[in-house]
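# Show me the folded form of this:
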Amino acid sequence: MAGYKSKMVEPISLPARERRERNLERARYNVFNLPADEVFIDLLTDSGTGAMSDAQWAALLRGDEAYAGSRSFDRLESAVRDVMGVEHVVPTHQGRGAENVLYGTLLSDAEDAVVPNNTHFDTTRAHVANQGAEPVDCPVDGAHDPDLEAPFKGNFSLERARALVDEVGADRIPLVIQTITNNSAAGQPVSVANTRRVRDFADEIDATFVIDACRFAENAYFVQQREDEFAAETEIAEIAREQLGYADAVVMSGKKDGLVNTGGFVATDDEELFERCKQRAILYEGFPTYGGMAGRDLEAMAVGLREAVERSYVADRVEQVRTLGSLLRDAGVPIYEPVGGHAVYLDAAAALPHLEADAFPGQALVCELYREGGVRGVELGSFAFPDAERPELVRLAVPRRTYHREHFDHVAETAATVLEKGRDVDGLEIATEPEMPELRHFTAGLEPRSEER
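Predicted structure coming up:
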């Protein structure tokens, strides 16, 4: 049962099928190009798409828009210290701004660097590559098996990381990243025990250890539920503080577990790294006490961080995603198991087995979900990650505090109908794409491989 009630609503409508067909053609079969007004249920991302609480809306009115020394920054800094246990904060306009600040700082002097991560997400991979470094994924065995039931399939593989050290040498690995939860591995959680081992590994090779913490509260909830060391009564914030405390720095998109529509930050206890990040932030984001955000946004995030670790909120959040997963499973739709914290991932290879990877089954499934029911998801397979070995997944990311059971019923019914017609679904091929392959899925244009629809 949801732990909140609606105080504001927005009308939505399902465009006619003929209109959806035209929209797909105009968007060149890339749903990023669809106008939001033409989408009925939007599960493209959970980043910045959620509903804020009444306390957050009230906080907006307190926003101090001072260029320097904003008291709204003081409230954000205090929230980060209390909730996450990290001392120094450099605010940015969103998560990729924080990645630019942190990875641009840490990799600026690194030559021929290699950066392991449990699994790089798209913008992380792109920022690492943009600094001239090579991003390398180190998922645990079974992370890409949609049918394997295991509690922490998002963990970082120390075996793969040590093999990487043997291959390239420790001196080429200045930075180690762990993403919690592991978005590219179907939103699977990471155990605190695994984070401790990664901390030790980083110390062994004298590398900086960074945690990408955009879904830190959801991860802490899974730890509370699944890791024997932590009792069910352990507070979510207590678990989060311990896990994040093993990192040298934290990079955060506040648009996820900050529960806001914009904003992010870098946080660290390392004063020297803090000063270096501040200087880069001034160049790319803004003065260190606003960093690309308005004062009102700083205020809303300060409240959101505290709300995100409330047991009632995060339990309801995870349960809502599980509900969508159960509805899809009951409808016969193949999904990645167990369901993660922010999204349900469809197994596109199993849903459309007649399509090979080079026909982009995930992207084909994304287009059919929109064609059939106005549902927008995102492909996270061979189209989004062309040079990585990933399963063919479609992510249905659930915006926080936004949709209700009847919306999920429609999503499940839509997906089931698509599967019934599965053999009639055409594969796709790329018609146009940008120069940077790590970001091609945002803007590339596609076309059907067979006859035009």
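# going forward, measure contacts and count neighbours with C-alpha atoms only.
OK.
# how about the strands in this protein?
41-42, 88-92, 114-117, 134-137, 175-179, 208-212, 249-253, 264-268, 343-347, 375-376, 378-379, 393-397, 428-432, 445-448 (DSSP state E).
# got a list of contacts for the first one?
When you say that, I think you mean strand 41-42. Where contact means CA atoms under 8 Å, 6 or more residues apart in numbering, the residues beyond strand 41-42 that reach it are Ala36, Gly374, Val375, Arg376, Gly377, His407, Val411.
# can you tell which of the strands of the chain is closest to Ala359?
Closest approach to Ala359 among the strands of the chain is made by strand 428-432 (5.1 Å; CA to CA).
# Give the buried residues for that closest one.
Residues of strand 428-432 classed as buried under the neighbour-count rule (16 or more other CA atoms under 10 Å) are Leu428, Glu429, Ile430.
# Can you say which of the contacts of strand 41-42 are buried?
Counted by 16+ other CA under 10 Å, the contacts of strand 41-42 give Gly374, Val375, Arg376, Gly377, Val411 as buried.
# Would you do the same for the sequence below? I want to compare the two.
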Amino acid sequence: MKTIIEPFRIKAVEPIKFTTASEREHILADAGYNPFLIKAEDIIIDLLTDSGTSAMSAKQWAGIMDGDESYAGSRSFYRFEEMVKLITGMKYVIPTHQGRAAEKILFSIVGQEGKFIPNNTHFDTTRANIEFSGANAVDLLNEDGKRPEVIADFKGNMDVEKLREFIEATGVEHIPMVMITVTNNSGGGQPVSMQNVKDVRAVCDQYGLPLFIDACRFAENAYFIKKREQGYADRSILSICQEMFSYADGMTMSAKKDALVNIGGFLAMNNENLAMQCRNVLIVTEGFPTYGGLAGRDLEAIAQGLEEILDEDYLHYRIRSVEYLGDKLIEAGVPLMRPTGGHAIYLDAKTFCPHIPVEQYPGQSVAIALYQKGGVRACEIGSVMFGKYDENGQLVPAAMELVRLAIPRRVYTQSHIDYVAEVIIEVFQEREKLRGVKLTYEAPMLRHFTARFAFVE
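This is a model prediction of the structure:
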């Protein structure tokens, strides 16, 4: 049939509070024009992130009731470990309370002053944890991935030749590992091809470097491989995931994305010595190795979620739902990252409102307007999130000025998405009215979470 239906039935609902445009103006002012600082109860449609915002299944909730809360040796841990090993093939599995905790542990060991960690594109917490350790986060995205208007199957790919050149110029001794983020969140939720993973693996082998995968959305990436890459059409999602991880030496994971849970994450790797060091840090900071900062019930929910995310019917619905929103926006002429990614729509803010210079943060302006117009919360992924300052205090802008509308899994229906499209299109039609903003407060790291803004006069 032409109509793609949700492959689930709804068993519980949560009411939405509706606000007026006048109320939202006051809410925005009180929040310093930062969507992160708006109370969730004042949001009509919340697309700030897909992290930890998914709706869990009946089986996940049943698993929560059955969770084993033993401090050590919990059976829930062993079910969780078994599922992670089935998908990834990794020898050592270390639970953490979320993905950034896994990053903090890993980079506190391998990252230090003078070290460089290349990636296709680091996301915000990954970059922050690398830089907090004293190391440098380096992005080596392919050129198509930097151009929102270009349509290509795998715009998340790392530029393999640039990786080789970077290793030669920097020196192997200064690079503790290479990373690949699947899908590439900062680059528009774009997938990475299996061939690119294999090519990066070959470069790592050439220089004796380990390869780690930031695997937050691994199943969505595998679905794109199945649909777009030659030779994978008849493969199961599980087998594609297993092959993808077979080229890696380790991984970090925020289970709040493709494990369909509200909290949790893990580290996994094949290096016994590194795993021992990570577990030592885990015990000090997170907890015993068989719970790692999580309750047994959380481990049960993750294990079940990892099983459910491999369902091809679900992934078909998930990717098509995002594409559906993208199609409506493209038809209305709204500029966005094309093709649509796996978990979000990314508006091209630089093209959306070309009258706003990058130093006045066009992405933030668009995000503010979306909330003001229709109570839709989105996230700027541009020079607020990734901009730097040079030695003269001048802004060095991000590679792209994007606004991400991340769609929580199994939460919103088609009518919700139709409403979101209507809000975006109306803002776009009135884009000349948008004004730039300036920072009135910013933290030294991850400033987008707590920054405050004012409109430029």
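# List just the nearest of the contacts of strand 41-42 of structure 1 to Gly95 of structure 1.
Nearest to Gly95 of structure 1 among these: Gly377, at 20.3 Å, using CA to CA.
# coming back round to it: can you list the strands of structure 1 in a markdown table and add distance to Asp316 of structure 1?
A markdown table is the format used below for those (distance: least, CA to CA, whole Å):
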| stretch | distance to Asp316 of structure 1 |
| --- | --- |
| strand 41-42 | 20 |
| strand 88-92 | 28 |
| strand 114-117 | 29 |
| strand 134-137 | 31 |
| strand 175-179 | 22 |
| strand 208-212 | 23 |
| strand 249-253 | 21 |
| strand 264-268 | 24 |
| strand 343-347 | 14 |
| strand 375-376 | 23 |
| strand 378-379 | 24 |
| strand 393-397 | 15 |
| strand 428-432 | 37 |
| strand 445-448 | 38 |
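# Which one, of the ones you listed, ends up nearest to Val223 of structure 1?
strand 175-179 (14.4 Å).
# The closest one to strand 208-212, inter-axis angle?
Per axes from the mean of the first three to the mean of the last three CA atoms, to 10 degrees, the angle that strand 175-179 of structure 1 makes with strand 208-212 is 20 degrees.
# Strand 175-179 of structure 1: average distance to aligned residues in structure 2?
If you overlay the two and look at strand 175-179 of structure 1, the average distance to its match in structure 2 is 0.7 Å (mean CA distance after the TM-score superposition for structure 1).
# start and end residues in structure 2 for that strand, please.
The alignment of strand 175-179 of structure 1 onto structure 2 (TM-score structural alignment) spans residues 177-181.
# Among the strands of structure 1, which comes closest to Ala186 of structure 1?
That would be strand 343-347 among the strands of structure 1, by CA to CA, at 6.0 Å.
# what's the distance between the closest one and the middle of its chain?
Relative to the chain's own centre, strand 343-347 of structure 1 is displaced by 13 Å; criterion: CA atoms, centre = their mean, to the nearest Å.
# which parts of it are buried?
Applying 16+ other CA under 10 Å to strand 343-347 of structure 1 flags Ala343, Val344, Tyr345, Leu346, Asp347 as buried.
# What of stretch 207-215 of structure 2?
Leu209, Pro210, Leu211, Phe212, Ile213, Asp214, Ala215.
# Residue in structure 1 paired with the first one?
When the structures are aligned by TM-score structural alignment, the residue of structure 1 matched to Leu209 of structure 2 is Ala207.
# Go ahead and confirm its match touches Gly169.
No: using CA atoms under 8 Å as the test, Ala207 of structure 1 is too far from Gly169 to be in contact (12.0 Å).
# Show me which of the buried residues of stretch 207-215 of structure 2 is closest to Glu359 of structure 2.
Glu359 of structure 2 lies nearest to Asp214 out of the buried residues of stretch 207-215 of structure 2, by CA to CA, at 30.2 Å.
# can you list the buried residues of stretch 207-215 of structure 2 in CSV and add distance to Arg228 of structure 2?
Shown next, in CSV, are the buried residues of stretch 207-215 of structure 2 (distance: CA to CA, whole Å):
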residue, distance to Arg228 of structure 2
Leu209, 29
Pro210, 27
Leu211, 24
Phe212, 23
Ile213, 20
Asp214, 21
Ala215, 19
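# Quick check: of the buried residues of strand 428-432 of structure 1, which lies closest to Val9 of structure 1?
Nearest to Val9 of structure 1 among those is Leu428, at 36.9 Å by CA to CA.
# Could you verify my assumption that that closest one touches Ala364?
Yes: between Leu428 of structure 1 and Ala364 there is a contact under CA under 8 Å: 6.4 Å.
# re earlier: tell me the spacing between the nearest residue to the match of Leu209 of structure 2 once chain neighbours are set aside and Ser157 of structure 1.
For Ala207 of structure 1, ignoring the flanking residues on the chain, the nearest one in space by CA to CA, 6 or more residues apart in numbering is Pro174 at 4.6 Å. Separation of Pro174 of structure 1 from Ser157 of structure 1 (CA to CA, to the nearest Å): 18 Å.
# in structure 2, what residues pair with stretch 82-101 of structure 1?
The aligned range for stretch 82-101 of structure 1 in structure 2 is 86-105, by TM-score structural alignment.
# Can you give me the buried ones in the matching stretch?
87-105.
# sorry, back to before: tell me which of the strands of structure 1 sits nearest to Asp200 of structure 1.
The closest of the strands of structure 1 to Asp200 of structure 1 is strand 208-212. By CA to CA, the value is 9.6 Å.
# how big's the offset between the closest one and structure 2?
Averaged out, strand 208-212 of structure 1 is 0.9 Å away (mean CA distance after the TM-score superposition for structure 1).
# can you give me how far that strand is from the chain middle?
16 Å.
# So what's the residue count around the closest residue to Ala451 of structure 2 other than its chain neighbours?
Leaving out its chain neighbours, the residue that sits closest to Ala451 of structure 2 by CA to CA, 6+ apart is Glu442, at 4.6 Å. Neighbour count of Glu442 of structure 2, defined by other CA atoms under 10 Å: 15.
# do Asp122 of structure 1 as well
For Asp122 of structure 1, the neighbour count with other CA under 10 Å is 19.
# Structure 2: which residue goes with that one?
By TM-score structural alignment, Asp122 of structure 1 lines up with Asp124.
# Over to Asn155 of structure 1?
Matched to structure 2 by TM-score structural alignment, Asn155 of structure 1 sits across from Asn157.
# Next: Val9 of structure 1.
Per TM-score structural alignment, the equivalent position to Val9 of structure 1 in structure 2 is Val13.
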